[in-house]
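1. What shape does this take:
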Amino acid sequence: MGRCGLLLALLLAGGLVLGLPAGAPAQTASAQTASAAAAPSGYRDTRADDGRTVPAYLPSTDPDRVVRVFSVTFWARQGERRSVTADVIARQPATTPDSALMAAVSVSCSPTGGGVASAGATQNLVRGSGARFTPRFVYDVPRTGMVGCVLVATGLRPRPVASGYASANRWYVDAGSSLSVSQPLGWWARSLETDARSRVLGRGQSWSPIQVVTRVDPAGTAFTVTSDHKVTTCSSVGGSRDASTAGRELCADRVETTGSRVRSVVTAVQLDRRGDPCARPQEFSTLRRVTPTIHHAMVFSQGVVRVSRSAACRPVFRISGRLEQVGGADLVIHAPSERTTILSH
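-> Just a heads-up that it's a prediction; the model follows:
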């Protein structure tokens, strides 16, 4: 099971994901979660529920080591679409016994109803350094009533050392981190995931795990596309399996300690009534180097797509996200973590 999936399973088992009753009346200010402020732009929580210190004592995930960091509750109607965004500034102290710790965060909303209801991020941190995670998705409210969204964090020890106290291995969610939920979006906003299996890319190979033809706001002039991926460089065998690999480590027999370079390319093509391109393709890309020390990394991409008002064009786009291995060691693309989101600009 992948880290994100394991986190969600632990949450459900421990009751941390809020299951709130349907049909509840709209909240008053006093009924809202104290740490989640309501604003015209939506809801935002910046005050940690259970603290900002995330233990990384163990080589495997334990329910007692899952820290609930932020949470938001709100009343919503069935069919509303809300943008859910976490912004996590992760920092590993310079004094940890282990040189590297795995930091993982997961944001999820309940009730669930078949659409995308979670997103996560995982990366190895290095002693004295940090990283920024922005897991995000559009949540399609499955029924009228109360909704709960929660951000949790956990830590692991990918390279334990014999000396030092294991309890000193911890990372922090720094000030400036938050969990936000927007006001209702347009009917066409959506997030996509894939049921494909993870795969490993050799040098020069590419893969498009998510491709879709979708309608956008007919009155809009632009929209935003985000494309988020979890990748693992084959600097070691460990960590190259997930919920889709049936227990197989995809880096087996592929280990190379050079690190990898990966490019994420998102392409949007507007279509006419026949389904043919009616305007020039629009692309945006992100290049990331994954070092052997980092091993796991997130590639977060975002771009603005312009909508042509030509009479030949419809407000319909073919959107695809492609990952390219452009140098170094073979690279695993973790399919369960794939998220592509389309929303207003």
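2. Going by C-alpha atoms from here, please, whenever you check contacts or count neighbours.
-> Will do.
3. Just say helix, strand or coil for residue 148.
-> Look at residue 148: counting by DSSP: H, G, I helix; E, B strand; the rest coil, its state is strand.
4. now the one helix or strand residue 286 maps to: how far from the chain's centre is it?
-> Using DSSP states H and E, residue 286 sits in strand 282-290. Relative to its chain's centre, strand 282-290 lies at 16 Å (C-alpha atoms, centre = their mean, to the nearest Å).
5. and if you look at stretch 325-332?
-> Here stretch 325-332 is found 21 Å from its chain centre; the criterion is C-alpha atoms, centre = their mean.
6. what do you get for stretch 227-235?
-> For stretch 227-235, the distance to the chain centre is 12 Å (C-alpha atoms, centre = their mean).
7. what's the residue positioned nearest the centre of the chain in contact with, if anything?
-> The centroid of the chain falls nearest to residue 135 when counting by C-alpha atoms, centre = their mean (3.1 Å). Contacts for residue 135 were tallied using C-alpha atoms under 8 Å, 6 or more residues apart in numbering; they are 85-87, 106-107, 119-121, 228.
8. One more sequence to fold, the one below, so I can look at both together:
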Amino acid sequence: MLGLLAGLLAVVPWGAAPASAATRSDVTSAWLTPRAGANEAGPRVRLGYLKVQAPGTYSATLSAQVTDNSRDAVQIASVSLLCKENSGDEDRIGTSANVFRGETFAMGTRVYFSVKDHGACFAYGSTMGLKTTSASLSSRRVRVRATLTVSGPVSSATRESKRFVYDDASRAYSGRSSLAKPHAFTHAAELQTAARRGSKAYVTGNTYLTTCISDGGSRDQTTNGRYLCTPGVIKHGEAGSLVRLRLVVRQYTPGGSVCETTIVPGSTTQKRISARRHHLPVAVKGAVTLPDNSRCGTKVRAWTEVQVLDGPAVVVHFPNTVTAYRPT
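-> This next block holds a predicted model:
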């Protein structure tokens, strides 16, 4: 059975793999072409493929530069990453963003995955026009340069928040997307693990966000067809939402009381999700040393904190929002 640990990569680059890890990369340039009709994704294009030949826990990263020199004023570009056992179940994590004519936009995906024998990682990309046009499909293509990297082994004690977890035969999601309301502190993608006080870890948080400047894009596989941007929270305007994200790690006493709360150094960032951008994947990361407080036990929780500083509420999309904790 495949165990996947995943996160989103946006404009924040990921740290380098440990020196002891073996690293392989596949670099590809490709065209992504929308379909003739609006709001319908074009063909999925493979952007990379790497085999995993030995058991263990690995890190896979897909980083892409999407350049839109097409006739469309804006297209939605999507990238995804799938890692699997050769004979096991598949799972995929990805992200999308509006990309504007004349722009080069960085996006991507990261996955921690475990294999008992051997397997492979696949990277894909696609694009979708937002409006119909008479322009030929060849003049509506966008260019993507992608790098798929697999490195490892990494610590088998790596943990992540749950995503794409099905809890019954109907494959209903056990988690749901939610709203981060203005000025509130929203705990996104919380995980629980065990770690010794004074130990070190590499922590990543990845969110896929939609600003509530309209109802569009505020529903996904987890919302049962409902738009989360309802009329009561929608605020029109090009300014969109200003969002602060940071990683938080909390230790507990053996009795369950809060012992220490640490903001992961270097993880705090602010992003503006304009009305035109509308959707935005954001990645934050940092290395942390847990306080060596003798009152603390081994129970640790970590999460990505989302706070809307200005503008309308923001949808935090559960399927593509995760936090990962990797001991170092």
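9. TM-score of the superposed pair?
-> Superposed pair, TM-score by TM-score structural alignment, normalised by the length of the second structure: 0.80. Supporting alignment: 294 aligned residues with a C-alpha RMSD of 2.7 Å.
10. ok, now how distant is the residue located most distally from the centre of the first structure from residue 72 of the first structure?
-> Ranked by distance from the centre of the first structure (C-alpha atoms, centre = their mean), the top residue is residue 311, with 37.0 Å. According to C-alpha to C-alpha, to the nearest Å, residue 311 of the first structure stands 43 Å off from residue 72 of the first structure.
11. Aligned to the residue nearest to the centre of the first structure, what sits in the second structure?
-> Residue mapping for residue 135 of the first structure onto the second structure gives residue 109, with TM-score structural alignment as the criterion.
12. which element is the nearest residue to that match once chain neighbours are set aside on?
-> Spatial nearest neighbour of residue 109 of the second structure, excluding adjacent residues (C-alpha to C-alpha, 6 or more residues apart in numbering): residue 8 at 4.5 Å. Assigned by DSSP H and E, residue 8 of the second structure belongs to strand 3-9.
13. quick one: that strand aligns where in the first structure?
-> Strand 3-9 of the second structure maps onto no residues of the first structure, going by TM-score structural alignment.
14. And that strand, what does it pack against?
-> The contact analysis (3 or more C-alpha pairs under 8 Å, 6 or more residues apart in numbering; DSSP states H and E) places strand 3-9 of the second structure against strand 92-100, strand 103-115, strand 159-160, strand 200-211, strand 279-289, strand 322-327.
15. ok, residue 3 of the first structure touching residue 241?
-> No - counting by C-alpha atoms under 8 Å, residue 241 is not a contact partner of residue 3 of the first structure; they are 9.8 Å apart.
16. any chance you could map the helices in the second structure?
-> Assigned by DSSP state H, the second structure shows no helices.
17. which of the contacts of residue 135 of the first structure are also in contact in the second structure?
-> Retained contacts for the contacts of residue 135 of the first structure in the second structure, judged by both residues aligned by TM-score structural alignment, their matches' C-alpha atoms under 8 Å, are 85-87, 106-107, 119-121.
18. so where do the strands sit in the stretch 51-200 of the first structure?
-> All strands of the stretch 51-200 of the first structure, identified by DSSP state E, counting those that start in this stretch, fall at 53-55, 67-76, 81-91, 100-110, 118-126, 130-133, 136-140, 145-156, 170-173, 178-182, 190-192, 199-201.
19. Most tightly packed of those strands?
-> strand 136-140 (a mean of 29; mean count of other C-alpha atoms under 10 Å).
20. what about that one, how far off from the second structure?
-> Comparison of strand 136-140 of the first structure with the second structure after fitting gives an average deviation of 1.6 Å (mean C-alpha distance after the TM-score superposition for the first structure).
21. mind checking how far that strand is from the chain centre?
-> Counting by C-alpha atoms, centre = their mean, strand 136-140 of the first structure is centred 10 Å from the centre of its parent chain.
22. again with stretch 177-192 of the second structure
-> Taking C-alpha atoms, centre = their mean, the mean C-alpha location of stretch 177-192 of the second structure is offset from the chain mean by 15 Å.
23. How about stretch 190-207 of the second structure?
-> Put simply, stretch 190-207 of the second structure sits 17 Å off its chain's centre (C-alpha atoms, centre = their mean).
24. picking that back up, need the helices and strands packed on strand 3-9 of the second structure in CSV (columns: distance to residue 315 of the second structure).
-> As requested, these are exported to CSV (distance: least, C-alpha to C-alpha, whole Å):
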stretch, distance to residue 315 of the second structure
strand 92-100, 14
strand 103-115, 19
strand 159-160, 21
strand 200-211, 5
strand 279-289, 9
strand 322-327, 14
